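**Student:** here is the input, now give the coordinates:
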Amino acid sequence: MGERLAGAEKEVLVEIVRFTQKNGLKGAEGGWKDFLALNDKKYGVSVSDPKKRTKDVLLAFLVTFSKDFQKYFSKLVRRHTERRAIEQYMNEFSGKISPEQKLVQLTTEHTEYRKNYYFPSYQEGWKIVRIGKLASSMNSGAMLAIDCEMVLCNDGTEAVVRVCVVDSKLEVKLDELVNPLKAVADYRTNITGVSKKDLEGVKFSLVDVQKSLKKLLAKGKILVGHSLYRDLYVLKFDYSRVIDTAYIFQYANLPTTASASLNSLCKSVCGYTLREEGKPHDCLKDAEAAMNLVTAKLKHGFNDPIEIAENSVPESDQMKLLAHRIPVYLPSQELLKILSGNPSIEEKIDARIRGDFYSTCILFKDIDEADKAFDELDGQETKDTSGRLQKSVLLKRDNGDVASFFIRKMVYGSRPNNTDVSKKRAEPTDNGEQQREDVDGDKPKRQRTSKKHGEKAKTPVVE
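**Tutor:** Reported below is the predicted structural model:
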């Protein structure tokens, strides 16, 4: 076992074990619960919360993984160590810290940061970029803002098809269409603004994007974006010196795990409308908008909570339903057989695990299909603590077992009219009894389906 992993604090090891749970990782003795069942005859899986286990037990589990995985775990420990070093540096040399770096720190202190910015960069194709020397990074204020457009591929994953980067003066540093290099199921042209024809002859690839970003971010520049982790996830680019504009503002009337859309923030903070209702996203304008928000935050503070329309969600989120409090033994694909239409399940980045339950998002081709699927779903209709409609359903499995869980809409309040819907990337919140499930487990930048470029009652059993 590496010295770094062995010397890590228990808090860090707890995070790593939870990371393995979230991503379904298994060592030589299986996953976390498999390991407990094999090695703890007294308590077994009855005490499965990693936080309630000793450091020795956590280490014993992690050492069952291959050397490659242990190297990756060591990187997670190093990241935690670097974060602690930054916090100490800022406390000791607060007068030397750039205002921009303070926003980086504000981002990392957000309750959702550790959940969303721990990437599976052990997987093939990921690029991990270090931020460089600590002192120079703390004093630097150089920034770049990024935005991406994604399409849905036949294999159920998302792929980037356009990427734009601007500097703090809004000068364009990168604006490229990207060949996804695999079959596309849905170009989402009405949102992304990208069609099949646009990508004909495009040779610029994901690897080319990664190379360009690494070069642009030389000397520890700060990367800015709105729900930036979604862009980084689809770009397979692990970078820690970031400012997330969804995290640096406070909201007066949204759940603590929710965030406002880029469009809503532009209206509230910068005083302009980013796009008209129903218009596709403009990747370049969205990158500029993220930089404008950071500039406004640096100049004016905006320390008081911002009022955001509760009834607003982006089109991309209206095309989804959130399934939550799902028993971990129930494969996510089984959820599809109780829903009409032709839905798919989002990737692991949106599968959140909390104890014996998890949550995930179900994707539909358009808003009407998502609404129809929810309306036709058998189950007692209620509202969660944020006012979003949800149904409690039972699913009878082929082996006779019955699983219960909730399926929830993404909109706030009652069913909104189209004219009432503005664009907001909202973080899902569960029913009142389990509203913290998502926090530890995806607004749902889900990953995002398509970001911009553009009282008890008997519940029927669903066979």
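**Student:** only C-alpha atoms for contact and neighbour calcs from this point on.
**Tutor:** OK.
**Student:** mind listing the strands for the stretch 101-250 of the chain?
**Tutor:** When secondary structure is read from DSSP state E, counting those that start in this stretch, the stretch 101-250 of the chain shows strands at 127-129, 143-153, 158-167, 172-177, 184-186, 222-225, 237-239, 242-244.
**Student:** would you do the same for the sequence below? I want to compare the two.
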Amino acid sequence: MEEWTANLDKEVLVELVKIAQKRGMQGSKGSWKEFLSVYDKKFGSSLSDPARRSTDALAAFLKTFSQDDLKFFDKVIQCHSNRSTVEQFKENSSEVESPEQGLVRLTLEHSQYPLDYSLPSHKEGWLVIKCSKKKKTMRSTAMVAIDCEMVLCEDGTEALVRVCVVDRNLQVKVNELVNPNKAVADYRSEITGLTAKDLDGVTCSLSDVQKSVKKLLSHGTILVGHGLNNDLLALKIDHARVIDTAFIFKHGDGTNFRRPSLNNLCKAVLGYEVRSKGAPHNCLDDACAAMKLVLAKIESGFDDVIPLVHESVPDMELSKLLLHRIPVNVPSEELHKIIPGDFLIEIKPQKKARGGTYSAFAIFKNHQEANQSFENISECPEKDSSGLPQKCISFHLQSGVTGSLYVRKMARDNFLVQVPSRKRASQVEETAKESKKLKSDDVVGEQTKAGSNPCDGHLKEIERLKHELKLRDEEISNLNKLVVALTRKQGL
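**Tutor:** Take a look at the predicted model:
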């Protein structure tokens, strides 16, 4: 273990700790914050950003984990190694990088790649397709696209029930129904389009599918998919040469990573919808769509910004908070002891494999109460992979169960109807009214001359005031952190 951590750059150590936080992982001394409370008597967990901690502190935390957890961390390190291999090949090769290889590199360089593609391939039943570093393999431009559908089994796991693979000419290479070989609790017919009757007499097994896919991925063939890590998890296949269409497009202003749906990408890039709203997935259509997106990206270049189709957030959705990465050993009724406020719980059906966690919605009376509950959570806010505000809560229940989960808003903070709390809502309205009273004559006069809507100026003023309140909140938060640190230092 000493040698394992000693050979890693701080950047990698920071990423390992952040991934441990996101997955709610705990070592022999608890979570990252719990570890800091013991490790650092001076500041404790008040300085919890891994990037601001020393290499020694990061390594000491990682050393508290079990061998199974260390095997997972090894996969994260392998993801970094995959990146390095592709980058070195580009630097050392005298040839111009092919568009296909460029998209592989773009996928591997994405910030989300180590988290999503650290697959548990050390476990039984997994197929690891080793990628040769030979020039012939690395130069290969052969591609196949894949999509899978899964059902929920009675033992709480997920099982593969359909897989489709197409080549770059959209010729079907694999189109199989798969016997889950387990008792199925939910066929998720609204998503998979399948029922128990569809699987009657199906003999194709996961092992059979693995053999078929392995043949297609020999000699450096690139595997394409949307959210491809989920398909690999269902297939129990680990393959390094991948292109994930959720990673290779720039979205909106390009400042935040936002994971688009396959349907939205197809609307924006290809000009058509893969499916109508509420319709089940079609595995073959989704595989073809992923391949078409890659081919469109190759033709249009790497640097274009793809505008996403805007989806409005209904008022009913704004009254919810998404609770995710909830450990399965935490009953839904216990969530009321962890999340502040008065709400109902709605368990969210799983579409993809999530391991030992589940998700749920906390449903409040209105969006103000949902926002107030989020604000009452003391942990520092961060952004999820879609750029939405969320907070990570560590908990210790009376039953002795400890762990962590994430609480996420349903829209961004700059969404027009969203404000942090009722109090701040009234502050914004009062200040805006006062501003309107002072400037109304001038604003209306100028806008009338210009032929524009007088409301536009009011909306801009409200947005400006909300931005000022946000900056003030950040200042207060920083001051609170400083007070906590000084209090701990003085032993008060």
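**Student:** could I get the TM-score for this pair?
**Tutor:** Scored against TM-score structural alignment, normalised by the length of structure 1, the superposed chains reach a TM-score of 0.69; 390 aligned residues with a C-alpha RMSD of 4.5 Å.
**Student:** CSV for the strands of the stretch 101-250 of structure 1, including mean neighbour count and distance to Lys320 of structure 1?
**Tutor:** Shown next, in CSV, are the strands of the stretch 101-250 of structure 1 (neighbours: other C-alpha atoms under 10 Å; distance: least, C-alpha to C-alpha, whole Å):
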stretch, mean neighbour count, distance to Lys320 of structure 1
strand 127-129, 17, 29
strand 143-153, 27, 13
strand 158-167, 24, 15
strand 172-177, 16, 26
strand 184-186, 16, 14
strand 222-225, 26, 23
strand 237-239, 21, 25
strand 242-244, 27, 23
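**Student:** reformat these as JSON lines; add distance to Ala370 of structure 1.
**Tutor:** Supplementary listing: those in JSON lines, determined by distance: least, C-alpha to C-alpha, whole Å:
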{"stretch": "strand 127-129", "distance to Ala370 of structure 1": "35"}
{"stretch": "strand 143-153", "distance to Ala370 of structure 1": "16"}
{"stretch": "strand 158-167", "distance to Ala370 of structure 1": "19"}
{"stretch": "strand 172-177", "distance to Ala370 of structure 1": "29"}
{"stretch": "strand 184-186", "distance to Ala370 of structure 1": "15"}
{"stretch": "strand 222-225", "distance to Ala370 of structure 1": "28"}
{"stretch": "strand 237-239", "distance to Ala370 of structure 1": "31"}
{"stretch": "strand 242-244", "distance to Ala370 of structure 1": "29"}
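**Student:** to Leu284 of structure 1, which of these lies closest?
**Tutor:** Across the strands of the stretch 101-250 of structure 1, Leu284 of structure 1 has its closest neighbour in strand 158-167 (5.4 Å, C-alpha to C-alpha).
**Student:** so which elements touch the closest one?
**Tutor:** strand 143-153, strand 172-177, helix 228-235, helix 283-300 (3 or more C-alpha pairs under 8 Å, 6 or more residues apart in numbering; DSSP states H and E).
**Student:** right, and these - which one's nearest Ala183 of structure 1?
**Tutor:** strand 143-153 (5.8 Å).
**Student:** does anything pack onto the closest one? Which helices or strands?
**Tutor:** strand 158-167, strand 184-186, helix 189-192, strand 222-225, helix 228-235, helix 283-300.
**Student:** rewinding a little: out of the helices and strands packed on strand 158-167 of structure 1, which is closest to Cys164 of structure 1?
**Tutor:** strand 172-177 (4.3 Å).
**Student:** how much does that closest one stray from structure 2?
**Tutor:** With mean C-alpha distance after the TM-score superposition for structure 1, strand 172-177 of structure 1 departs from structure 2 by a mean of 1.4 Å once superposed.
**Student:** ok, residues contacting stretch 52-70 of structure 1?
**Tutor:** 1-2, 5-6, 10, 13-14, 17, 26-29, 32, 35, 47, 50, 122 (C-alpha atoms under 8 Å, 6 or more residues apart in numbering).
**Student:** list buried residues within those.
**Tutor:** Leu5, Ala6, Lys10, Leu13, Val14, Val17, Lys26, Gly27, Glu29, Trp32, Phe35, Pro50 (16 or more other C-alpha atoms under 10 Å).
**Student:** which ones among those residues are found in strands?
**Tutor:** Cross-referencing these against strands under DSSP state E gives no overlap.
**Student:** now for the residues you listed, which pair is the farthest apart?
**Tutor:** It's Lys10 and Glu29 that sit farthest apart of those, by C-alpha to C-alpha, at 21.1 Å.
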